[in-house]
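>>> Starting from these lines, generate the structure:
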Amino acid sequence: MQRSPIWSSNIALLAVALGGLTAGILLYLIGGRGSASFVWGLATFPVLLSLLVQIVTSLRRGDAGLDIIAALSMLAALVFGEPLAGNVVALMYAGGQYLENYAERRARREMTALLGRVARTVMRHNGDGLEEVPIEDVTPGDRLLIRQGEVLPVDGTIASDSAVLDTSALTGESLPVTLQRDDEALSGTTAIGATFDLVALRPAAESAYAAIVRLVEEAERTRAPAVRMADRYALWFLVLTLALAGGAWIWTGDPIRALAVLVVATPCPLIVAVPVAIISGISRAAKLGVLVKGGGALEALGRARIAVLDKTGTLTRGHAELSDIWTAPGWQPDEILRLAASLDQASTHVMADALIQAAQARSLKLTAPTDVQETAGAGLVGVIDNHVVAVGGSAFARSHLKPSAGIWKPGFPGSAATIDVVVDGALAGTLVMADPLRADAATVIERLRAAGIARIVLATGDRAAVAEPVARRLAIDELKADLTPQGKVDVVTAARAAGPVMMVGDGVNDAPALAAADVGVAMGARGAAASSETADVVLLVDRIDRLADAIGVAHRSARIALQSVVAGLGLSLIAMIVAALGYLPPLQGALLQEAIDVAVILNALRALRA
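Here you go, the predicted model:
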């Protein structure tokens, strides 16, 4: 990853502070006390200058953080002739900034995966031939050739008899969709059937996929910023420190006592311990297969109280599987599946792959088909073991029935996708396809509730008939179906009124909602790359139960960070009182503060353990 200017600046300041401290100590040991003091002061100045710039920027935003104490202690050390103490404080502060930025630099990258999904060129009909043109040159009315495996670059209408599309990137629906002539197809969907022609309706910049990109960018700009834990304690600790330091100076007339108070008050238990605890939590989550992009994301994950979950690929497996076989009298389920899978060996349709896998799982012996004719997106017919077999949707099956054959199969729920099998002109059976729930879906819902999630909303682009059985089985609090990408953003925005929202999804259509939530979680193992780029948290393994584990890590890291803060500031407060009474000079105070830092850092590192 390319280093950011902030990251490079933090490394440089840490190197200057550490290098200056080391060089000064060496000069002091060989008798160059004046040179040592000069080097310590010189090494303190860049850190102080950088800190003052940050403070001015924060004050302009209305934020008064604990960085002010660190700046005052360094400035006072230089003014009152205690450069070594100032250098030690500078090293503590630069180290804390380095550790904090180490986590934050893993944050959001540019959405190159989202923008790179659509090809940059497309084949356009030109008279009797074809020409390859940039998608920016496509205008409404152009006739385009879309080949199998290509992503539609623009919105358009189907100009061929039919087209089979994978629409999961936009709707989350895992089952393929067959469109007929003059039906509208959206950019961002993938052609998984035979080659077809598309007549462009809109330029690429105005198409559905481009709109999703704009939604993500807009949602990221309006995201509520994460609040550092340190800032929550800033005001009262700042007031207390200034009161003790000013009181000691006024009471004794000795400015060094004020400096000593400021040095031991430098809030490194907050500046250092909190980032260490957060980074340790991030590392622990990574061992579980969960990538957390920074400290703000881990804090937000622990604070989440509302969960908005996508269905396809999140709570379900994300691909069609054989769920049931209905057979006509005289037929056995395995024989129906064997005939259908044998014929489907000649097809590249996604449903064909599912049937072949189901047959192989049952150890059925498949026969090579002959005289195969496929109607793209509808079905295919061929000869298997001297039987004429037709496999496809209901309309295709009806067209291959003998006139005397009646259709007397039972009705199937609207949530099911069915494939009819016709043998020698009679309906022999129906294969019922479904997108099954993940094995851990019910368990993870229970664990999310146990982890503090008060309300769970299922937000999906699927039809209500498809989503309702899932919502009932998992005892989901609320179902929102038939949603567009903007609709999912609206659901997340509305849910935030009741508390911090966690959005979990896996498709490109989920990316805007992931960006709009307080914390977005992407199913990165099989999900779209764009959703992983947009999300704050990415599940790198195909197990949604790891989300509950990650929330547990977030809670534990927050507790450990808070323990470090309370213990560290408590010890600092005692040291401040001792320094105000004159028993703790600035240099010894700085060293004592370093010892306190080591203690709280060791405590913070406990977040690495299970």
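
>>> Only C-alpha atoms from now on, for both contacts and neighbour counts.
Noted.

>>> What's the end-to-end length of stretch 287-304?
22 Å (CA to CA, to the nearest Å).

>>> Another sequence for comparison is provided below:
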Amino acid sequence: MNATDMVRRRASEILFILVATGLAAGAVLRWTGTAAAGDLVWASVTVVAVVPAAWWVLDGLRHRRFGSDVIALLALAGTLAVGEHLAGAVIAAMLTGGRLLEERAGRRARRDLGALLSMAPRVAHRRTPDGLETIAVGRVVPGDRLLVRPGEVVPVDGQVEEGRAVLDESTLTGEPVPVEHTEGDGVRSGAVNSGSPFMLRATTDSDDSTYAGIVRLAREAAAESSPFVRLADRYAAFFLPVTLLLAAAAWWAAASPVRAVAVLVVATPCPLILAAPIAFVSGLSRCARRGVVVKGGDALERLAEARVLLFDKTGTVTAGHPVLSEVVTAPGRPDRDVLGFAASLDQVSPHVLATAIVRAARDRGSRLDAPSGVTEEPGKGVRGTVSGREVSVGKAGWAGEGDPVWVERMRDRAAARGLITVFVGVDGRLAGVLLLRDTVRPDAARTFRLLRRAGIERTVMVTGDRPAVAGPIAELVGADAVHAGQTPEGKVEVARAETARAATVMVGDGVNDAPALASAGVGVALGARGATAASETADVVITVDRLERLAETLAIARRTRSIARQSALLGMGLSLAAMLAAAFGYLAPAVGALLQEGIDLAAILGALRALGPGRDRSPRLRGDEADLVRRLDDEHRALRPRIDRLPALAERITGPDPRERDAAAGTVTGLLEDIADHEHRDEKLFYPAVARALGGSDPTGVMSRGHTEIADLARRVDLLIAESREHPDASDTATDLRAAIQELYAVLRLHFAQEEENYFVLADEPGA
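As a prediction, the model looks like this:
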């Protein structure tokens, strides 16, 4: 909290205490028989409140806002004019107390954003030829080797180079369970090392790190105001002349100014002054608690109006954790040049494919050198110098000159297998292509169904990939249209065209998505892997690696807007009813002031509903059971990449190289042991909780049968591995082993997908 906010807070508290004390003191004096003294105290309290009320009106006029505080000021002045001192003191307490409540509610709602600012890293420990030196985090540059000690905050984004990183990422993601990262994994600044020391290779400097980006986003979000607040002022501008006309009519009809003051008293528009802003700030806070930073109420309201969803493919609907499938070299180029040069350059790249390339190079024992002069071109690729050679990684035209027939053949080969092509050039000529495999996110299909349910009417994929690759994935998630082969400029044109027809939201995660995010009605960046240009230009940044938070944020936005309108309109409606009663003489000014206090409190409490979840009648797992689901979901995410390797392991485990066979057999055996432990936790802890939530005689029976099939296949694989070790030349054993591993792969993928679709969703907090 800065000095200005502190002064404002203290002033609001002192003013409210002074007014409340005066109200109570006047009541005591009246009760003890000194009515004149009591009235004088109440009148003084009213005068004290008139001064800030007049300032609020003038400040509103200076900012071209008119209406919200005018009625309150007129009511205070009216009570002084007609001698209704108790009514004036009650209005003063209501007005000053409401302002204090607004500030406290706003601070509570922004608390989750402010928590991000308190953990900004300050120093880093850099490894140099002379040893370890502690430097300011601002001096870190990409390529530096940093030591992260236990309990320290990761200073910049990077890749784990030595050791195993166990990180508490709750500040970034909201997830309480520490996450383990192995060598080659990308990690983000702002996470806390809750394990042993590890070495980190920096991929960004401090200004471009994830945490610095989130801090900037949090500050922008705290500074923004919602257009609904201005809409509340427009409501008040309508409400003001109605109030004045009704007060004038009551004065004329009864020939008594007291009637007019009574109308003004119950017309004090605190539901407009407080309810709408509190609702939107509460919605921002709820999004922040779910790992989503929304840059102000303006973005939240525009998100609530969205009807069309535009989305990128890679890293958005795909998992964004690709693995290297194959390296194909151009004629005359050695294999190590392709992968080694590409991985060396990608060590300092935040792109979603870079981590996979670096990890694959480390696994294969390639030597990685520190790059220099690295630049990145949106939608094209990365370029820099490695060991004195100019290296380019990205699209074929960007990487260098080469045989166009070979390039087209590689693209066709990748399209037929659903792979991603990354071309590598050395000294201006194509050296080869890396083929990577990326899978659709497990939550993608469910997210799109939830988005439809939340009001999205049209979904459009906009991607730079070829139609043959993009089409099947778009069909899988149910997209209404596909624009493939798009450059960043092309994505902008699509975003503008769709925005001209309806309110749109664009979702992406890469540098090449940034222009389109800025062009759409609302830009949403998946910023879990780094603070790229996408995060900087987007209106909404999802800081956790979960696509379903998009649907949840949309639901929160629509519920927040609805609550803001309900609170404001309900307060206005009750005030209008009270105004009519006061106009006909049924409410004295003092009674009306107390009644208006209740109306204001109801409106404010209604607005604070946006801090919590909405009503949800579907089965839910709560508390410890919900935490269990999240832990098992994390296990799924960790096991899935290992399961995806089974087809390749099935070939290696029966190959000609004995060392490769033994290594593959050990990998498969370790995976089977981990899966058995996971399924045991499912049966003993998870499935009983699901059964209680769903009800019925045996709601998890089918899934338990799946566990039985998985266990049976695992036993078969173990037996066949043992048999193949005893008889390595037996072709029938090798054939059976390959078939069993392939069958286990298919069953595991289906079983995991069914659990995630049917059961894991039970732990999701309802967003509407």
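
>>> can you tell me what part of structure 2 stretch 123-136 of structure 1 aligns to?
No residues of structure 2 are matched to stretch 123-136 of structure 1 when aligned by TM-score structural alignment.

>>> Just give me how far that stretch sits from the chain centre.
37 Å (CA atoms, centre = their mean, to the nearest Å).

>>> likewise stretch 223-233 of structure 2?
22 Å.

>>> Now tell me what touches it from outside.
65-68, 272-273, 276-277, 280, 295-301, 568 (CA atoms under 8 Å, 6 or more residues apart in numbering).

>>> change it to 6 Å
Contact partners of stretch 223-233 of structure 2, identified using CA atoms under 6 Å, 6 or more residues apart in numbering, comprise 67-68, 272, 277, 296-298.

>>> how about the strands in the stretch 151-300 of structure 1?
Using DSSP state E, counting those that start in this stretch, the strands of the stretch 151-300 of structure 1 run over 156-158, 162-166, 177-180, 184-185, 190-191, 196-200, 290-292.

>>> helix, strand or coil for the closest residue to Ser366 of structure 2 other than its chain neighbours?
Once flanking residues are discounted, Ser366 of structure 2 sits nearest to Gly340: 5.6 Å by CA to CA, 6 or more residues apart in numbering. Per DSSP: H, G, I helix; E, B strand; the rest coil, the local secondary structure of Gly340 of structure 2 is helix.

>>> how close does Gly340 of structure 2 sit to Pro241 of structure 2?
Applying CA to CA to Gly340 of structure 2 and Pro241 of structure 2 gives a distance of 74 Å.

>>> ok, the two, which is more surrounded?
Gly340 (23 against 13; other CA atoms under 10 Å).

>>> how near is the spatially most central residue of structure 1 to Asp166 of structure 1?
Centroid-nearest residue in structure 1, with CA atoms, centre = their mean: Ala535, separated by 2.3 Å. Going from Ala535 of structure 1 to Asp166 of structure 1 by CA to CA gives 23 Å.

>>> Can you get me a residue count around the residue nearest to Ala219 of structure 1 when sequence neighbours are not counted?
Excluding the flanking residues, the one nearest Ala219 of structure 1 by CA to CA, 6+ apart is Ala516, at 4.8 Å. Residues near Ala516 of structure 1, counting by other CA under 10 Å, number 31.

>>> shouldn't Ala516 of structure 1 be in contact with Glu218?
No. With contacts counted by CA atoms under 6 Å, Ala516 of structure 1 stays clear of Glu218, the gap being 8.6 Å.

>>> and Tyr583 of structure 1, helix, strand or coil?
Criterion first, three-state DSSP; result for Tyr583 of structure 1: coil.
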